[in-house]
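Asker: Prediction below, plus the sequence it came from.
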Amino acid sequence: MLIGEVARRSGVSARMLRHYESLGLVRPTGRTTGGYREYADTDIQRIFHVESLRTLGLSLRQIGQVLDDPGFTPSDLIGDLIQETEHRLAREQELLKRLRAVDATEPTGWEGALRIVELLRGLSSPSAARRQQAILAPRSDLPAPVLAQAVLTETDPHVAGALRWALARAGTDAVANLAPGLASSDVEVRRRAVQMLAEIPGDESAEILTDALADPDPHARGRAALALGARGRPESIPALIAVIVTGVNDVEAAEVLGALARDPELAAPIQEALAAELTAPSADHAVRMRLVQALAEMPDALALTLLRGLAADADRTVARTAAALAALIEKRAADGA
């Protein structure tokens, strides 16, 4: 079969077939009496092998090694190709992220776009000092979308602090740009989003933080509960009690819960929730002790109701602690009277 017919049937141009021949990848088996290249069936099969391997991203040099080495092990080369592809995708994802960040700022001219590119370059530096310098450089138009993306992924505490400061100055867009972080599959990103939203006052950030009360991560969930409880939001009550149960920031959670319980409308549901946890079959000694100690932060009437009921508890340590706290509260009330 002559080169023109091979090109037509294979979809590989005659020019590329000649290039393959020059590289020794596919050499036609014979020549016609007129000196034209003549390809045998095995040559055509090799052409299709070359094209198939090219679709995997192999270079022509690599393809030659694969086809000419009978002892070739595919797994080694495939592993290299996977790594190269991952690196290429990472570079393209970084480029896509930069383009989206620039687009989100809606620059009105190239000067503004180039300032954003300069900021993005600084924020992507491996040097924490360089990243911090990029944030603190004199400029009045740091875009909230860029800052929000950076604060959600920053690991250096000093740079993160500078980002939070800059984002707080960026205006009301900060909340909207941080909100997607709560849906991230990366737990660290969700924790950073909650931390930043907790530092932004106002109803808008509080409404967004309520979504974090259902976060599967207890740290993110607990931080959101503390922030919302401090703002007087009753939906934080179950999560605050869960914080006390788990023992992470339980003292702070008890203080916030005690402040909420001073609202007459919230005192009864808080008392019921604490009583349920104290008598729950799953509550071990350590959990019940934390709950008893948390009662010291509650309003006197609420605390005494539960503490007196625990004075005869089967767990003698719990009973003694409850009795001692009850006596202390009663004495404090008497001295105040």
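Answerer: Nice, I can see it. Residues are numbered from 1 along each chain as shown.
Asker: rest of the way, CA atoms for contacts and neighbours
Answerer: OK.
Asker: Okay, Arg191 and Ala176: tell me how far apart.
Answerer: 16 Å (Cα to Cα, to the nearest Å).
Asker: Could you do Asp41 as well?
Answerer: Distance of Asp41 to Ala176, computed by Cα to Cα: 63 Å.
Asker: quick one: which of those two has more around it?
Answerer: A count of neighbours by other Cα atoms under 10 Å puts Ala176 above the other of Asp41 and Ala176, at 16 against 11.
Asker: Alongside the first one, take a look at this:
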Amino acid sequence: MFIGDVAKRSGVSARMLRHYESLGLVRPTGRSGSGYREYSGETIRRIFHIESLRSLGLSLRDVRRALDDPGFTPAELVDDLIRQTRDRIAAETELLRRLHRIGAAEPAGWEDVLQTVALLQALGSKSAGVRQRAALSAGEGVPVPVEALVDAVLSESEPNVAGALRWALAHMGEDGPALLAKGLDSPAAEVRERAVRSIAEIPNDEATALLQGALTHPDIVVCRCAALALGARGVADAVPTLIDMIVEEGNDVDASDALSTLAADPALADRIATGLVACLARDTIGPSARRRLTQALADIPGTTTSRALAQLSHDADRGVALTATYILKLRDAR
């Protein structure tokens, strides 16, 4: 069979067959009287084997080893090909993600494209200072996709950079909360905490709704962070969690401050006072928790609080009684 027939049957061009011959991968069986290369059926099978191995990503050098070395074992080479393929897929996936993000920034021209690419590269820098400057630039209006900022803040461990990223997200559009919400379901505790802290700094109704949902989150850190943020926003749903935080001594000072902020609303002041007093009456509450609850009453206005403090000033626990008495004096002096 001549080279043209082999090329048609195998799908390998005559030029490539000559290249294989120059490398010693295939050899013509002989030549015709006119000088044309002739190939046997065995050589044609070898060509098919070469193409099959090339389809797996093997170099021509590795193909030759595989076909000609009797001691060749493919396991190590296949493992290496798997690694290379995974690396290539990861690189292509990252490129695709970057292209999507550049498109999402809706660049008006190549200058915008270059600016967005530079910012994306800076967000992934090993330098915390470079990442922080990139975050600040994004917050000041340099075009960058919200998704890129969300990924950055969920993976950022350096506090100052994380703060700059949260600030930038708070100045972006409406997509931030929905993207950050996915972080609340992360298997990594640190990612869940970063997500809820970022949501807490976005001042819109969608973020508030997500924080309200986070009050029942199984991760207590997420739950408490959401409660503190909701307290600052004047959302009454946070009251039970904030009281529990005081009982359990989990950010209890911040929780007391949040209750004080909420109690500025007269409609909530009595509800908060009633909740604190109800906790004080539980048999399961220890002495230190009762003192913290009593201290929390200090900034809660209203007659319910005053009556509770008057009763607590005679409490069997001397620490509680002294605390209540001191608070009453301060309230009388106002």
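Answerer: Structure received. Please read these numbers as outputs of a predicted model, since none were measured by experiment.
Asker: tm score of chain vs chain?
Answerer: Superposed pair, TM-score by TM-score structural alignment, normalised by the length of the second structure: 0.71. Supporting alignment: 312 aligned residues with a Cα RMSD of 4.2 Å.
Asker: residues near Leu312 of the second structure, how many?
Answerer: Other residues lying near Leu312 of the second structure total 21 when counted by other Cα under 10 Å.
Asker: Next up, the contacts around it.
Answerer: Going by Cα atoms under 8 Å, 6 or more residues apart in numbering, Leu312 of the second structure touches Val320, Ala321, Ala324, Thr325.
Asker: Report the secondary structure element holding the counterpart of the last one in the first structure.
Answerer: Across the two structures, Thr325 of the second structure finds its equivalent in Lys331 of the first structure, going by TM-score structural alignment. Secondary structure assignment for Lys331 of the first structure, by DSSP states H and E: helix 316-336.
Asker: can you map out the helices along the stretch 1-150 of the second structure?
Answerer: Here the stretch 1-150 of the second structure has its helices, by DSSP state H, counting those that start in this stretch, at 3-10, 14-23, 41-54, 60-68, 74-104, 110-123, 128-139, 146-155.
Asker: Give me the buried positions along the longest one.
Answerer: Of the residues in helix 74-104 of the second structure, those buried by neighbour count under the rule 16 or more other Cα atoms under 10 Å are Arg98, Arg101, Ile102.
Asker: Please apply the same query to the shortest one.
Answerer: Buried positions in helix 3-10 of the second structure, judged by neighbour count with 16+ other Cα under 10 Å: Ile3, Val6, Ala7.
Asker: cool, the fourth one as well?
Answerer: Counting neighbours by 16+ other Cα under 10 Å, one finds that the buried residues in helix 60-68 of the second structure are Leu60, Asp62, Val63, Arg64, Arg65, Ala66.
Asker: Mind reading off the mean deviation between it and the first structure?
Answerer: Compared with the first structure after fitting, helix 60-68 of the second structure deviates on average by 2.5 Å (mean Cα distance after the TM-score superposition for the first structure).
Asker: Does anything pack onto that helix? Which helices or strands?
Answerer: Contacts defined by 3 or more Cα pairs under 8 Å, 6 or more residues apart in numbering; DSSP states H and E place helix 60-68 of the second structure against helix 41-54.
Asker: what's the helix it packs on in contact with?
Answerer: Val6, Ser10, Val26, Arg27, Pro28, Thr29, Leu60, Val63.
Asker: Likewise for stretch 63-72 of the second structure?
Answerer: Residues contacting stretch 63-72 of the second structure (Cα under 8 Å, 6+ apart): Leu25, Ile50, Leu53, Arg54, Thr73, Pro74.
Asker: what does stretch 269-286 of the first structure give?
Answerer: Stretch 269-286 of the first structure has contacts (Cα under 8 Å, 6+ apart) with Ile237, Pro238, Ile241, Ala261, Arg288, Leu291, Leu302, Leu306, Asp315, Val318.
Asker: on that earlier part again, ok, the buried residues of helix 74-104 of the second structure vs Pro203 of the second structure, which is closest?
Answerer: Distance to Pro203 of the second structure, by Cα to Cα, is smallest for Arg101 among the buried residues of helix 74-104 of the second structure, at 24.2 Å.
Asker: what's the distance between that closest one and Trp167 of the second structure?
Answerer: To Trp167 of the second structure, Arg101 of the second structure is 20 Å away according to Cα to Cα.
Asker: Also Asp79 of the second structure?
Answerer: 45 Å.
Asker: sorry, back to before: are any of the contacts of stretch 269-286 of the first structure buried, and if so which?
Answerer: Neighbour-count burial (16+ other Cα under 10 Å) is assigned, among these, to Ile237, Pro238, Ile241, Ala261, Arg288, Leu291, Leu302, Leu306, Val318.
Asker: Redo the residues you listed as JSON lines? Include secondary structure and distance to Gly161 of the first structure.
Answerer: Formatted as JSON lines, these follow (DSSP: H, G, I helix; E, B strand; the rest coil; distance: Cα to Cα, whole Å):
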{"residue": "Ile237", "secondary structure": "helix", "distance to Gly161 of the first structure": "29"}
{"residue": "Pro238", "secondary structure": "helix", "distance to Gly161 of the first structure": "30"}
{"residue": "Ile241", "secondary structure": "helix", "distance to Gly161 of the first structure": "29"}
{"residue": "Ala261", "secondary structure": "helix", "distance to Gly161 of the first structure": "33"}
{"residue": "Arg288", "secondary structure": "helix", "distance to Gly161 of the first structure": "37"}
{"residue": "Leu291", "secondary structure": "helix", "distance to Gly161 of the first structure": "34"}
{"residue": "Leu302", "secondary structure": "helix", "distance to Gly161 of the first structure": "40"}
{"residue": "Leu306", "secondary structure": "helix", "distance to Gly161 of the first structure": "42"}
{"residue": "Val318", "secondary structure": "helix", "distance to Gly161 of the first structure": "42"}
